[in-house]
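> okay, structure incoming, though there's no sequence with it:
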């Protein structure tokens, strides 16, 4: 499990990518939130690390997804910078297909994510954002190469910390 999964910042499992023969994925794509009893409060997100286990449990109880009976599909919420707290919207098939057609261009989606990352960095660390914006393409490439080398050690350290946290909670 990498840091994106632990923090809930990775893209959620989509229905189209779910392996329906895998009990841990069979429902995980749908288990992104609990419906709120009060519509004014909004739906309650489910942490991504809980979804596979919940999916497996429902599968063990005999539940199965039947695409012929499906009446709602999920599209992303309005705040992708919020990670798993960005509760998706359940919509009818027509709205889902309209959304998918509008987001079929991966380059446009990548640009949107870059914009979102810049906005987030601008709020968290405006000096770093300014420094990045002032870099030449060569400087950005060199900085990315250095960071790529540092990532495995950082993820290893985070995994160690996660084990410590899990050990303390037991």
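Structure received. Treat the numbers as computed from the prediction; the structure is a model and nothing was measured.

> from now on I want contacts and neighbour counts done on CA atoms only, so please keep to that.
Will do.

> residue 92 contacts residue 98, doesn't it?
No - using CA atoms under 8 Å, residue 92 is not in contact with residue 98; the gap is 10.2 Å.

> ok, and here's another one to check against it:
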């Protein structure tokens, strides 16, 4: 398996290390404890500086999306054996399907942004992605915090007298 097939095109060693640093085993019952996105990249950079390298062709298990994608970064990858990975990959939407879903969602939320993105050249898109990459973990964390706050505010109050 090539890095492109597993981690996406243009993935660096630091990107690959960041992607596998999604959760650590907890202290009991095999519960995985998610690693906050803000911590993943700095950890990956430190591990890379210390000589850690990812070789997908030597990996025995591969990450697939967890069972609860709505949980965002709190949803650790599900790791599957090499022989079952193809089965999981077939059930995932293709990159083209996922891209179309994102475009449809963006068209509903901000059609002008979609038009701006579609008018960019590939080079401009890569430059913009590189410029925004360091901020993605923080943005995702803020989205998750906002979602959690919304859920707390919309959750019915439980009766304390019961």
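Happy to help now that I have it. Only a predicted model underlies this, so the values are computations on that prediction, with no experimental measurement involved.

> circling back to that earlier point, comparing residue 92 and residue 98 of the first structure, which shows the higher neighbour count?
Applying other CA atoms under 10 Å to residue 92 of the first structure and residue 98 shows that residue 92 carries more neighbours, namely 13 against 10.

> quick one: what's aligned to the more buried one in the second structure?
In the second structure, the residue equivalent to residue 92 of the first structure is residue 81, according to TM-score structural alignment.

> residues in contact with that match?
By CA atoms under 8 Å, 6 or more residues apart in numbering, the residues touching residue 81 of the second structure are 60, 61, 62.

> what's the first one aligned with over in the first structure?
Matched across to the first structure, residue 60 of the second structure falls on residue 71, judged by TM-score structural alignment.

> how about its match: what's its closest non-neighbour residue?
residue 92 (6.3 Å; CA to CA, 6 or more residues apart in numbering).

> gap between the one you found and residue 44 of the first structure?
20 Å (CA to CA, to the nearest Å).

> repeat for residue 133 of the first structure
Plainly put, residue 133 of the first structure is 36 Å away from residue 44 of the first structure if you go by CA to CA.

> out of those two, which sits in the more crowded spot?
Ranked by neighbour count (other CA under 10 Å), residue 133 of the first structure and residue 44 place residue 44 first, with 15 against 12.

> now which residue in the second structure aligns to the more buried one?
Correspondence of residue 44 of the first structure to the second structure, assessed by TM-score structural alignment: residue 33.

> pretty sure that match is touching residue 26, no?
Yes - judged on CA under 8 Å, residue 33 of the second structure makes contact with residue 26 at a distance of 5.5 Å.

> hey, where'd the strands end up in the second structure?
Here the second structure has its strands, by DSSP state E, at 23-25, 32-34, 61-64, 78-81.

> need the ones you listed in TSV with distance to residue 17 of the second structure, can you?
Below are these laid out as TSV (distance: least, CA to CA, whole Å):
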stretch	distance to residue 17 of the second structure
strand 23-25	12
strand 32-34	15
strand 61-64	12
strand 78-81	15
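
> wait, which of the ones you listed is closest to residue 6 of the second structure?
strand 61-64 (7.9 Å; CA to CA).

> which outside residues touch the longest helix along the second structure?
Criterion DSSP state H: the longest helix present in the second structure is helix 136-154. Applying CA under 8 Å, 6+ apart, the external contacts of helix 136-154 of the second structure come out as 36, 37, 38, 72, 73.

> pull out the buried positions in that helix.
137, 140, 141, 144 (16 or more other CA atoms under 10 Å).

> one step back: can you name the two of the contacts of helix 136-154 of the second structure that are farthest apart?
Pairwise distances among those were taken by CA to CA; the largest, 13.5 Å, belongs to 38 and 72.

> quick one on the thing from earlier: which one of the contacts of residue 81 of the second structure has the most neighbours?
residue 62 (18 neighbours).

> contacts only, for that one.
6, 79, 80, 81, 82, 85.

> how close does it get to residue 36 of the second structure?
Computed as CA to CA, the residue 62 of the second structure to residue 36 of the second structure distance reads 20 Å.

> same deal with residue 17 of the second structure?
14 Å.

> neighbour count for these two, which is higher?
Using other CA under 10 Å, the more surrounded residue of residue 17 of the second structure and residue 36 is residue 17, with 22 against 17.

> corresponding residue for the more buried one in the first structure?
Aligned partner of residue 17 of the second structure by TM-score structural alignment: residue 27.
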